[in-house]
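A.B. asks: generate a structure from the sequence data that follows.
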Amino acid sequence: MVHSQSTSLVLSDLGFSVTDEPLEIILTKAGLSPICGVDEAGRGPLAGPVVAAAVIFRDCEAVWSARDSKTLTKRRRETCYRAITESLQYAVGVCSHEEIDELNILQASLAAMTRAIAGLDNVPKMILVDGIHAPKACGLVKPIRKGDALVATIGAASIVAKVHRDRIMEEFDRVYPGYGFARHMGYPTEQHRTALKRLGPCPIHRRTFKGVRELLQTAADAQ
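C.D. replies: Presented below is the predicted three-dimensional model:
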């Protein structure tokens, strides 16, 4: 395994030298288990919740086959999701569109991560988080840039979060037809923007997001 500069910096920050072993194995040998990987899905969409997942590391194929969910096909992501959820301890945290509008998307994402970590049966000693911001949690928390692609357990969490959120949006597609939520999952695609202009925002749209906020203001001005 070839470590990137980012992974090397993580090891250095934690007082470890760079080796060919995965980060999780090194941390386990150092007595920092249980180790938890955390990631979120749904920061960019104009509608729906942000979802975070926390996955407890175990040395098994389900972990090592995990990759950043954004690089996988839907079929491959579903296969990995089943393997991860059947083999590993995990929990999911959700922040609704209302909470996103109230808190802002960053704070809502961190809150979803905190909820996911709190939902685990075991309290992790080491929490590896994708990105540069750390959620509130017991234990040592280490944010890692591009962690979903660099650290297998974070990659596993990214898959769980993505699939869980996609399923929520597929259900919303049945409740609010016409927007195409099952296709774009609430992201600001051309199809979604066109539907928004035609139908107006529905109850799960994020009122504070650009592209929704302006439509609401235009409607208010017209009254």
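
A.B. asks: contacts and neighbour counts: CA atoms only from here.
C.D. replies: Noted.

A.B. asks: enumerate every residue touching the residue with the shortest distance to the centre of the chain.
C.D. replies: In the chain, the centroid-proximal residue (C-alpha atoms, centre = their mean) is Glu40; its distance is 1.3 Å. Glu40 is in contact with 50-53, 109, 112-113, 157-158, 161-162, counting by C-alpha atoms under 8 Å, 6 or more residues apart in numbering.

A.B. asks: repeat the analysis, applying 6 Å as the threshold.
C.D. replies: When contacts are counted by C-alpha atoms under 6 Å, 6 or more residues apart in numbering, Glu40 touches 51-52, 161.

A.B. asks: another for comparison:
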Amino acid sequence: MTCYKLSDISNFSHIIAGVDEAGRGALAGPVYAAAVILDERSPIEGLADSKKLSPKKREYLSKLIKQKSLCWSISSIEASEIDNLDILQATMSAMKNSVLKLQILPDIVLIDGNQTPELEYKVLTIVNGDNLVPAISAASILAKTERDREMLNLHCLYPHYLFNKHKGYGTEEHITLLKKYGPCKEHRKSFSPIKNFTNFTSINLR
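C.D. replies: Down below sits the predicted model:
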């Protein structure tokens, strides 16, 4: 793997894969990563950091990305595997898997942040890349919408935790519910404050 500067991108062909993750800082649920190769002949208006978009706008753009990009892929790592690997390695694994699943080989992979998985491609990490690079913005949107959809599924299994509202992040409401019910199997046991609990819910709360 060789890393390059942003100014070097123009030296390569225009098959650029953008990669980003969603859910790295959550207390529960999987971490997701997406990789997207946009079609320069069919630009998508409104791409931005997924966190700055409304859920309705993210869903709209997610459909456009899937329809208009040259190719895209999404990967995830479950909470139990996050505990086995640690969150950094789990995130890197999800990113790597998303790139390897692409049906088109990229000339260069642009990754949001300052860390990268081991890949046999030219790689560039870009801090704030989800705001600066359309392909990374698109990956951010796909990862976020797919993870939010999964958290809604988990809400159906564990409604008492209100995963539909906070999506597993450590909000005050989520912490209050953890204190009341204890964590479930979808909580990341290696994370604070989850690791401080000794009472784990073993059944679905309906």
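
A.B. asks: sorry, back to before: of the contacts of Glu40 of structure 1, closest to Trp64 of structure 1?
C.D. replies: Ala161 (17.3 Å; C-alpha to C-alpha).

A.B. asks: Val109 of structure 2 and Arg188 of structure 2: what is the separation?
C.D. replies: Between Val109 of structure 2 and Arg188 of structure 2 the computed distance is 29 Å (C-alpha to C-alpha, to the nearest Å).

A.B. asks: please read the previous query as pertaining to Ala34 of structure 2.
C.D. replies: Counting by C-alpha to C-alpha - Ala34 of structure 2 and Arg188 of structure 2 are separated by 21 Å.

A.B. asks: ok, those two, which is more surrounded?
C.D. replies: Taking other C-alpha atoms under 10 Å, Ala34 of structure 2 and Arg188 do not tie; Ala34 has more neighbours (32 against 27).

A.B. asks: would a markdown table of the contacts of Glu40 of structure 1 with neighbour count, distance to Asp101 of structure 1 and secondary structure be doable?
C.D. replies: Formatted as a markdown table, the contacts of Glu40 of structure 1 follow (neighbours: other C-alpha atoms under 10 Å; distance: C-alpha to C-alpha, whole Å; DSSP: H, G, I helix; E, B strand; the rest coil):
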| residue | neighbour count | distance to Asp101 of structure 1 | secondary structure |
| --- | --- | --- | --- |
| Val51 | 32 | 15 | strand |
| Ala52 | 32 | 17 | strand |
| Ala161 | 28 | 20 | helix |
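
A.B. asks: nearest to Arg76 of structure 1 among those residues?
C.D. replies: Closest to Arg76 of structure 1, out of all of these and judged by C-alpha to C-alpha, is Ala161, at 14.6 Å.

A.B. asks: before we move on, back to that, how much space separates the residue nearest to the centre of structure 1 from Arg145 of structure 1?
C.D. replies: Distance of Glu40 of structure 1 to Arg145 of structure 1, given as C-alpha to C-alpha: 13 Å.

A.B. asks: just Ala195 of structure 1 next, same as before
C.D. replies: For Ala195 of structure 1, the distance to Arg145 of structure 1 (C-alpha to C-alpha) stands at 34 Å.
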